[in-house]
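Peer 1: here is my input, please return the structure:
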Amino acid sequence: MRISLATGAVVYIRKNGINKTPDDQETLWFAATNPAGQYEFEVLTTSGKLYTAILNWVPTP
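Peer 2: Modelled structure (predicted):
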C-alpha cells in the first residue's frame, strides 16, 4: 500500500517522536549522509488513518 506524505495529505509526520514538516514529496527519502540506525515513523493522514513503521537504515557507501 502506498500513502502520500505530501502537504495536504497528512496531519503530521513524526520521526522518533519529533514532528517533521511535510513538503511536496509524496514519499519518504533519506540523504546519504543520514546516520545509520533505527528510526520510528508515525503518520496521521487527513482521512484519520494512523500508520507506524520502523526503518533500520543502513546508508550505502
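
Peer 1: going forward, measure contacts and count neighbours with C-alpha atoms only.
Peer 2: Will do.

Peer 1: which residues touch Gly37?
Peer 2: The contact partners of Gly37, taken as Cα atoms under 8 Å, 6 or more residues apart in numbering, are Asn56, Trp57, Val58.

Peer 1: one more pass at 6 Å, please.
Peer 2: With contact taken as Cα atoms under 6 Å, 6 or more residues apart in numbering, Gly37 is in contact with Asn56, Trp57.

Peer 1: next up, for comparison:
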Amino acid sequence: MNHTEFELLDGAGARISLALGAVTYIKKNGAELTPDDQETLWFSDNNPAGQYTIEVKTIDGTVYSAVLDWVPTI
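Peer 2: Next up, the predicted model:
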C-alpha cells in the first residue's frame, strides 16, 4: 500500500503540526482521525479518488480547513 505525504501550511507558508499534542482534532470529511507523532498527513491510496475536506483544530483553538483533490497513485 502506498501513502502520499501532505503538509498543512498557514497563510504565511509555515507548517502546521498535525502531531499528537499540537492538535485537538483532525477530521477527514467529518470523521475524526487519530493524531500520532507525525507533523504531516499520510494519505493512503486505499482512499478512492475524490475531494476530501480536512479540518484541523490546534491546541490554541485555531481551526484550519483544506480541500484535498485526491487522485490515487496506483
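
Peer 1: can you calculate the TM-score here?
Peer 2: Remark: TM-score between the superposed chains equals 0.91 [TM-score structural alignment, normalised by the length of the first structure]; 61 aligned residues with a Cα RMSD of 0.9 Å.

Peer 1: buried residues of stretch 43-61 of the first structure, list them for me.
Peer 2: Counting neighbours by 16 or more other Cα atoms under 10 Å, one finds that the buried residues in stretch 43-61 of the first structure are Val43, Leu44, Thr45.

Peer 1: how near is whatever residue of the second structure lines up with the second one to Pro48 of the second structure?
Peer 2: Just to be clear, that refers to Leu44 of the first structure. Residue correspondence, TM-score structural alignment: Leu44 of the first structure in this structure matches Lys57 in the second structure. Remark: distance between Lys57 of the second structure and Pro48 of the second structure (Cα to Cα, to the nearest Å) = 25 Å.
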